[in-house]
Each structure stands twice: as C-alpha cells, then as structure tokens.
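Trainee: Predicted model and sequence follow; I will ask about them next.
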Amino acid sequence: MRRYTSISAVIDILRRKELPLLDPQNWDDRNDRYYMALYKQEKKLGGLYGLCAARCSETYHHWRVFTGTSDGACVEIKRGAFEEALAKLEGVRFGEVQYLRLEQIERPKAIDVDRMPFVKREGFTAEEEYRVIAETGEDQKSALSIEFPHSMINCIYLNPWLPKTVAESIRETLRSLPGCAKLRVSRSQLIESSRWKRAGDEIVGKKAQEKLVLRARSVPTKSASKTSRSTS
C-alpha cells in the first residue's frame, strides 16, 4: 500500500511518528466531498477525517497526480501491520474504495449509508484507492493524527524526476532523523530504469559500452631519476 505525498510531509511523519488524516472537504473530487459531507451529517458527527492510499504498485499517473514532480515522495506501508493497528482505534474504519457507474449509484438503495465514504465514480478506477476514515464527536479540525511507528514503513520512494545527486542527499537527510538510520529510502526508477534499457540493448544486439576511466600518469620521483643517471 502506498501513500503519495511530499518530501516535507515525509520528514514530518518520520519525526512525529504520526500519520495525518485530513479534512475531506479539501479533497479535489467534489462528488467525494459531497458524499463525505452527507455521511457526516447523517451520522451526526463532529469531525470526519480521511487518508487516501493506493493499493497498486507505482504508476506514472499516481506520481503526476498526487505528488507533482520535484517534491514528491511515496511511503510504502506494510498493510498487515497497519490494519492491525487501525483495528484497535475507536471510530476508525478502513478498506478499499468501490467504483460505480452513474446508473449503478442511481438504483434504489444502491449502497448502505455506511459505505458512502468508500465509493467513487468509475472514472477514478485507475487510482485503486484504499481509504482510512476517522469519526469523532469533537468539532472538525484540519487534521487528525494517528500513531505511525517506523516499523510500519517498508520503504520510502523519492520521485523519479529528482537528480540522482539530490536524491542521495535527501536519502541521507531522512536516514539522519532519529530512529531512521536503517530506513529503506530509494529513488523511483519508473522513468529511467537501467534494467529496462539493458533489455532494449539485448533486443537489438547492442553491446555494452566499455567504461572510460581517466587515470593519472605515473611520474618518476626525483630519487628514481637520480638513481637512473648514476647507474648510467
């Protein structure tokens, strides 16, 4: 399971060991916002919060839509451990999003009210979304955080548009945070894979180019020069 976000948000998550669930009214999909508002009203909730993640492996769509470019990052979460922890939290529900066509949602009693936070239009199917929602009796805030120890993280991926040198610097920065020394941090190779390129070389029979290495010429030392002159 993958949570796409920003590098700055990842730093905050690692430092606090918390994962923020946000106010759904700030989501981009207005249909989604409307259903969440209806659900909140129907359930007479004070606060409603949500977190969206992807069930699938990385895609160009997810990187572009959910992270932009140079500041993007992805937290790969260990789903089993994460769900085990979520199940112990009061007022928290989680699961995969169901995608429906207009004619499906228009049918009488198409879904139960409890399913409203977990449905979207069919046009969003490519997201393969997994969602966590939290319900509270207190007034709505901008965010609600849940405990998120580093042990629940499988790997942190940096966006594929980062230059390799910059990605390495960010990797070192993340691993310098308390408790993160052994954290797996990797730059995504989605748009530039050496294995993919090698496969193309094999297809056309292209031989791998030899690496050019500049080596300094060995210069005789003064003592060696004197020895050679005296010998002659």
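Mentor: Thanks, I have the structure now. Numbering: from 1, shown residues only.

Trainee: hey, let's count contacts and neighbours off CA atoms from now on
Mentor: Fine.

Trainee: Which secondary structure element is home to Y4?
Mentor: Assigning secondary structure by DSSP states H and E places Y4 in strand 2-6.

Trainee: From the centroid of the chain, which residue is nearest?
Mentor: Most central in the chain under Cα atoms, centre = their mean is C74, positioned 1.5 Å from the mean C-alpha point.

Trainee: Please report the number of neighbouring residues for the residue nearest to it when sequence neighbours are not counted.
Mentor: Among residues not flanking C74 along the chain, Y4 sits closest, at 4.4 Å (Cα to Cα, 6 or more residues apart in numbering). Around Y4 sit 26 other residues, with neighbours defined as other Cα atoms under 10 Å.

Trainee: Below is structure B, check it against A:
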Amino acid sequence: MVSMGTTYRRYTNLAAAIHMLRSNEITLLTPEKWDDGNDRHFMQVYQDNLKLKTLLAVCLAADSDTYGHWRVFSPNVDGVCIVLQKDLLLKAFRDVLGIRHQKVEYLEIARLKNPPKTMSLPFLKRYPYKPEGEYRVIYESKTEEVKAKSFALPAGCIKDVILSPWMPEPLVNSVIDTLRSIEGCAGLSMYQSTLIKNRRWTEYADSAIT
C-alpha cells in the first residue's frame, strides 16, 4: 500500500543529514534502540517468528508536516527534515530481495479481535501514534547479519532540506552554506522551517479588526 502524496519526509539530525547528502544514500538501521517499546517488540516477534538474522527499517512521514513530527523525531536545534520524491525513492528499493514497504496501520486496543498475521507485524502500531502518518521500509534476511544497510538514491530524489524551527537564526545561513558545499547539493532547496514562527501567520494577527 502506497500513500497518495508525492513526497515522503525523513526527520533526522544534522549529522545523519550530512551523511545522507554526501553519500546520496538512505540507510536502514536496526530497531533495537527505538524509543517505542511496543514497536520494538512487534519487530522482534516478527524477526523471531521468521528466524531472521537481520531486520532493519527506516521510518518516513507520509502525511502533512506537523509540530509533533519535529518534536518527536527531530526535537533539537540540529533537527533536519529531508523531503524525498516518493516515486524516485521507491525506485531505489525496487526488485531488492528482502525489502518490504508500506504505510503503517494504526489499531485501537479495544477493537483487537483475531491474532495478527506475522507478516503484518512490522506495519502495525497503536492508534495513539496515528498522527505520525508513517510509511515504513524494512529489510530482512535469513542469511546476512548486518546492523545497517544503505541504498543509493536516484538522481533528483532529494527535493528539500528543511532545518529545525528551533535552530538559532544566526546559524541558519552558515549551515545552509555548508550543506550546499557538499558535491551535488548546490542547487537543492534548503530553508528553515517556519512552523513556530511564520511571518504570514503573524501578519494575519496584526491585521485584526477591532
């Protein structure tokens, strides 16, 4: 199942964004250190049931940008959101043995009836996480044992690089200049999120009629 939008967003930090831009790759990592213990458990049961030596994942946002995305996934001043062209990104995973990807389904505990199918476990989360609108890519192997795996991104896959709304304003231009100095990144759209300070929104308040 593929989402209806044209982009996915990868919320991360500046160090990971630099690696992504320099390597022009997207990296799937082990879920062992994920914050959500429920999510880790579902992934572990999936790995155990299928007797996998490796299970890796990358989590993307398929729905609209929200305050919650930044606060949960990129909460610090070095937060970065990489906007990826959906069709080109999925092309990077096409015909790759061991890759599965789809939008996450969010279930209410009160409505749980039949036991889940093992194959659905990596793509199930509790209903309170629904605002994430997550699209998940996993890599699995019964023979290969690795903690990370990277995949080359097709040309033009990276659409925008958005810096944290909490990054101090004096740092923004220097960070953008540094990122644009990376080979192949000079022409990329880069800017700071205006989520918590938007000129058009504040001007709307200023225009209030008494």
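Mentor: Perfect, thanks for sending it. Model, not experiment: these values are computed from the prediction.

Trainee: Report the TM-score for the pair.
Mentor: The TM-score (TM-score structural alignment, normalised by the length of structure 2) is 0.91; 203 aligned residues with a Cα RMSD of 1.5 Å.

Trainee: before we move on, the earlier item: gap between the aligned residue in structure 2 for the residue nearest to the centre of structure 1 and V161 of structure 2?
Mentor: The alignment partner of C74 of structure 1 in structure 2, by TM-score structural alignment, is C81. In this structure, C81 of structure 2 and V161 of structure 2 are 6 Å apart, going by Cα to Cα, to the nearest Å.

Trainee: what's the answer for P122 of structure 2, then?
Mentor: Look at P122 of structure 2 and V161 of structure 2: by Cα to Cα, they are 28 Å apart.

Trainee: how about the match of C74 of structure 1, what does it touch?
Mentor: R9, R10, Y11, T12, N13, S74, V161, I162, L163, S164 (Cα atoms under 8 Å, 6 or more residues apart in numbering).

Trainee: Next up, the contacts around the second one.
Mentor: Neighbouring residues of R10 of structure 2 by Cα under 8 Å, 6+ apart: C59, L60, A61, C81, I82, V83, L84.

Trainee: Repeat that for I133 of structure 1.
Mentor: With contacts taken as Cα under 8 Å, 6+ apart, I133 of structure 1 has the following neighbours: L21, L48, Y49, G50, L51, V92, R93, F94, P117.

Trainee: Map C59 of structure 2 across to structure 1 for me.
Mentor: Looking across to structure 1 (by TM-score structural alignment), C59 of structure 2 lines up with C52.

Trainee: I figured that match was touching E128, is that so?
Mentor: No. Because the distance of 10.1 Å does not satisfy Cα atoms under 8 Å, C52 of structure 1 is recorded as not touching E128.

Trainee: ok, these two, which is more surrounded?
Mentor: For C52 of structure 1 and E128, the more surrounded residue by other Cα under 10 Å is C52, and the numbers stand at 19 against 16.

Trainee: give me the element the more buried one is part of.
Mentor: Using DSSP H and E, the element containing C52 of structure 1 is strand 47-54.

Trainee: Check the mean deviation of that strand from structure 2.
Mentor: Following superposition, strand 47-54 of structure 1 is found to deviate from structure 2 by 0.6 Å on average (mean Cα distance after the TM-score superposition for structure 1).

Trainee: What sits closest to the match of C59 of structure 2 if chain neighbours are left out?
Mentor: Leaving aside its sequence neighbours, C52 of structure 1 sits nearest to R131 (Cα to Cα, 6+ apart; 4.7 Å).

Trainee: Give me the three-state assignment for the one you found.
Mentor: Remark: R131 of structure 1 carries the secondary structure label strand [criterion: DSSP: H, G, I helix; E, B strand; the rest coil].

Trainee: now it: how far from G205 of structure 1?
Mentor: Computed with Cα to Cα, the distance linking R131 of structure 1 and G205 of structure 1 is 46 Å.

Trainee: got it, and V65 of structure 1?
Mentor: Note on V65 of structure 1: its distance to G205 of structure 1, by Cα to Cα, is 37 Å.

Trainee: can you map out the helices along structure 2?
Mentor: Residue ranges of the helices in structure 2, as given by DSSP state H, are 14-23, 37-50, 67-73, 86-93, 169-180, 199-206.

Trainee: what's the angle from the second one to strand 54-61?
Mentor: Interaxial angle of helix 37-50 of structure 2 relative to strand 54-61 (axes from the mean of the first three to the mean of the last three Cα atoms, to 10 degrees): 140 degrees.

Trainee: how about helix 37-50 of structure 2, aligned to which bit of structure 1?
Mentor: Counterpart in structure 1 of helix 37-50 of structure 2, with TM-score structural alignment as the criterion, is residues 30-43.

Trainee: And for the first one?
Mentor: When helix 14-23 of structure 2 is aligned against structure 1 using TM-score structural alignment, it corresponds to residues 7-16.

Trainee: Next: the fifth one.
Mentor: Counting by TM-score structural alignment, helix 169-180 of structure 2 lines up with residues 164-175 of structure 1.
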